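# Just to be clear, the model below is a prediction. Sequence and coordinates:
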Amino acid sequence: MGTVFSRRTAIAAGAAGLATVGFTGVSQAAAAKPPTVTKEYYGRVGGAAVSRYTLDSGHGLRVRILSYGGIIQTLEAPDRHGRAENIVLGFPTLADYVAKNSPEAGGGVYFGALIGRYANRIAHGTFTLDGQTYHVPVNNNGNSLHGGLAGFDKKVWDVTEVPGGIRLSVTSPDGDQGYPGALHATVTYTVDSQNRLSIAYTATTDKPTVVNLTNHTYWNLAGEASGDIYDQKLQINAGRYTPTDTTQIPTGQLAPVQGTPFDFRRPTAIGARIAEDDPQLLTGQGYDHNWVLDSSGSLAVAAKASDPASGRTLTVLTDQPGLQFYSGNFLDGTLVGTSGRTYRQSYGFALETQHFPDSPNHPSFPSTVLRPGQTYRTKTVFALGV
């Protein structure tokens, strides 16, 4: 299986890289102020109580997270003048998330949600593991997307508070959505005085299975529902990406980005080449592809985004081999966000740290197999700055 699930995040190396990407307006005296966590009742889903937690760094970063789906509902961060504003897309009510946040509910957007058991797509909802074929629900162009009809985005997670954040846990029983093995997963959200949101994932199983977890937050660094993100700049530290067929399943090729609209090795406006007559862009009606990160296995910078108007920056660090960049192509003006304003095409972008799509059907891709006695362990950091 390789080292995919046995490696440990290189905290020391990652910390050195993080030192330069936080919000720089924090004095030494203010930095001593610890983050806080507050809890409020937010409603019920299927008889289970849902809570909303607010994680406050004390320095302008404030994140609201639901126990339903582990959803990041809002995230406020300062601009260059120190003014905090919500910069992620979401719905105003719990009922909206239940009714609209997935393909089965008519939306298919997965705003802010935890994704599992398998993030992204599995071709035809079928894979073979140790000689046995498994079938998982098909819900996207004849393929399985983001865990199937009732993935981790629809579960009410158990939550415990930890210093600076919360730890969510859930057990997916053997056979859940067709996946083998009882999978126990935890996801820990924490914030710190440098305005970093860290997400740490773990999972264990009692039978061989496949697993690929991520978070599906949509970002708009100019502010939620402020308009399209075409002028915001993006850099992805990847020289290759995985082209897809017409149903957005990887062909198996690791193609060079050089000379294509997929070359974000230098900061480039998201809209600069999105309308080019490229077959891959036409398939996804924009960007909706996995980039093969240059560095994986230890916490390293995968991507950076910035908004010229507000001065906000977002730096994404991860130990994962892939990053799915989605430019919000299917936001069609039918969904109303937390501010009461309508979301139109490309009003937000997602940067999903992950293993490659359809890895169970591509032996040449990094393995997503998890076996009893092993621990799936990965970490992603979203560092907000100016």
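Noted; the coordinates are in hand.
# switch to C-alpha atoms for all contacts and neighbour counts from now on
Fine.
# So what touches stretch 353-360?
Here stretch 353-360 makes contact (C-alpha atoms under 8 Å, 6 or more residues apart in numbering) with 119-123, 127-129, 210, 212-215, 249-250, 290, 318, 320-324, 365-369, 380.
# this is the comparison structure:
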Amino acid sequence: MNDAVTLDNGRLRAVILRRGAAVQDLRLGGTGHPLILGHADRRAYGGHDATYMGQMVGRVANRIGGGRAVIGGRTHALDRNEDGRTTLHGGAGGSGARDWQITGHGTDAVALALTLPDGHMGFPGRLEVALTYRLDGATLEIAISARSDAPTICSFAPHLYFNLSGSPEISDHRLQVPADTYLPVRNGIPTGGPAPVAGTMFDLRDPVPPPEGIDHNLCLAAAPRDPAPMACLAAGGIEMRITSTEPGLQIYDGLGLALEGGLDGRRYGPRAGIALEPQRWPDAVNNAWRAQTDLAPGDSFHALSRFSFRRTARP
């Protein structure tokens, strides 16, 4: 079985791996550098990759405080894979660490599937997941759905690091996010409800350089919605716009990156790329917004995000 599929429609080219359903490479036609960070060696992908490079992370993206969750009236002890205190991106063996099945593909789309068994990483319910990557002109569309046979929680997110200019780090980028509030955190866990971005480094309502040290969720809606504008990132004469159904956008500026063996022989240091992750709000199961991630038998989780690229007049 092939471990990778290359999609190419003449405007975008993407390499999708079975391991972690990761997007290994993404290139705009006529551009000499990749638009994302990736490992050149496919063996670098999987559960030992602390960067979650390009992976589809879940069954619950982001963090769950204390690695505990009350689901279906029972308290479940989850895999605490972050410093022994929190559950990050579904645990050490989450969806980003597993081999997905390729169920179909063509030149511009690939479908993948994954089953996470009941009790996997401590989560209840057998979860059946379907994922499609599709190229539509200069847009990468990511659609994912999931169903469970028991009450569970679910929130998948693509974990791509973007660098549109090919520069060693992202200070030359400009980021805009139409969010009025964000979630303050301590050790990555929300300390309460949304707070206004006004007067803080999280005010991205006008284009600004990515704030140094950001690793926070910006709140764009209180619940999943019809696809709506989420973010705009621009650098090096390339602009990317994100539209998504998801109510939150986790932004991580890659400050902790330090690895060799990147695409085209690159070394990735601090802020070599910025992760923009459409998602449900973090630690939902332990907060007032838990309905965002609750999934009952007979219901379905759905998320759709589109990453659209174009060249601009100015680099």
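Sure thing, it's come through. These numbers were taken from a predicted model, which means no experiment stands behind them.
# Give me the TM-score for these two chains.
Here the TM-score for the pair of chains, by TM-score structural alignment, normalised by the length of structure 2, is 0.94; 308 aligned residues with a C-alpha RMSD of 1.5 Å.
# Can you turn the buried part of the contacts of stretch 353-360 of structure 1 into a ChimeraX selection?
Those of these that count as buried under 16 or more other C-alpha atoms under 10 Å are selected in ChimeraX with:
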select :119,120,121,122,123,127,210,212,213,214,215,249,250,290,318,320,321,322,323,324,365,366,367,368,369,380
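# quick one: stretch 89-101 of structure 2 aligns where in structure 1?
The alignment of stretch 89-101 of structure 2 onto structure 1 (TM-score structural alignment) covers residues 146-158.
# what are the ranges of the helices in structure 1?
11-18, 28-31, 94-100, 279-284 (DSSP state H).
# Quick one: map Ser117 of structure 2 onto structure 1.
Quick fix: residue 117 of structure 2 is Pro, not Ser. In structure 1, the residue matched to Pro117 of structure 2 (TM-score structural alignment) is Pro173.
# before we move on, what about Met201 of structure 2?
Met201 of structure 2 maps onto Pro261 in structure 1, with residues paired by TM-score structural alignment.
# Then Gly254 of structure 2?
Counting by TM-score structural alignment, Gly254 of structure 2 corresponds to Gly328 in structure 1.
# Quick one: neighbours of that match, just the number.
For Gly328 of structure 1, the number of neighbouring residues by other C-alpha atoms under 10 Å comes to 24.
# residues in contact with the residue nearest to it when sequence neighbours are not counted?
Leaving out its chain neighbours, the residue that sits closest to Gly328 of structure 1 by C-alpha to C-alpha, 6 or more residues apart in numbering is Ser346, at 4.3 Å. By C-alpha under 8 Å, 6+ apart, the residues touching Ser346 of structure 1 are Asp228, Ile229, Tyr230, Ser327, Gly328, Asn329, Phe330, Leu331.
# How about Arg11 of structure 2?
Counting by C-alpha under 8 Å, 6+ apart, Arg11 of structure 2 touches Leu28, Gly29, Gly137, Ala138.
# For it, which non-adjacent residue is closest in space?
Spatially, and ignoring its direct neighbours in sequence, Arg11 of structure 2 is nearest to Gly29 (4.8 Å; C-alpha to C-alpha, 6+ apart).
# Likewise for Lys379 of structure 1?
Ala200 (4.4 Å).
# and the one you found, what pairs with it in structure 2?
In structure 2, Ala200 of structure 1 lands on Ala143 (TM-score structural alignment).
# Same check on Trp219 of structure 1?
Matched across to structure 2, Trp219 of structure 1 falls on Phe162, judged by TM-score structural alignment.
# burial measure for that match, as a count.
By the criterion of other C-alpha under 10 Å, Phe162 of structure 2 has 24 neighbours.
# Just to check, it is in contact with Ala275?
Yes. Counting by C-alpha atoms under 8 Å, Ala275 is a contact partner of Phe162 of structure 2 at 6.2 Å.
# what residues are shared contacts of the two?
Common neighbours of Phe162 of structure 2 and Ala275 (C-alpha under 8 Å, 6+ apart) do not exist.
# quick revisit: need the helices of structure 1 in a markdown table (columns: distance to Arg52 of structure 1 and mean neighbour count).
Output for the helices of structure 1, formatted as a markdown table (distance: least, C-alpha to C-alpha, whole Å; neighbours: other C-alpha atoms under 10 Å):
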| stretch | distance to Arg52 of structure 1 | mean neighbour count |
| --- | --- | --- |
| helix 11-18 | 28 | 14 |
| helix 28-31 | 26 | 11 |
| helix 94-100 | 10 | 17 |
| helix 279-284 | 34 | 17 |
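# now for these, which one comes closest to Ser310 of structure 1?
Closest of those to Ser310 of structure 1 is helix 11-18, at 21.5 Å (criterion: C-alpha to C-alpha).
# Find me the equivalent region of that closest one in structure 2.
Counting by TM-score structural alignment, helix 11-18 of structure 1 lines up with no residues of structure 2.
# just to revisit the earlier point, which one of the contacts of Arg11 of structure 2 sits in the busiest neighbourhood?
Using other C-alpha under 10 Å as the neighbour criterion, Leu28 leads the contacts of Arg11 of structure 2 with 22 neighbours.
# Tell me which residue of structure 1 matches up with it.
Using TM-score structural alignment, the equivalent of Leu28 of structure 2 in structure 1 is Ala77.
# can I assume its match is in contact with Leu384?
Yes. With contact defined as C-alpha under 8 Å, Ala77 of structure 1 counts as touching Leu384 (6.9 Å).
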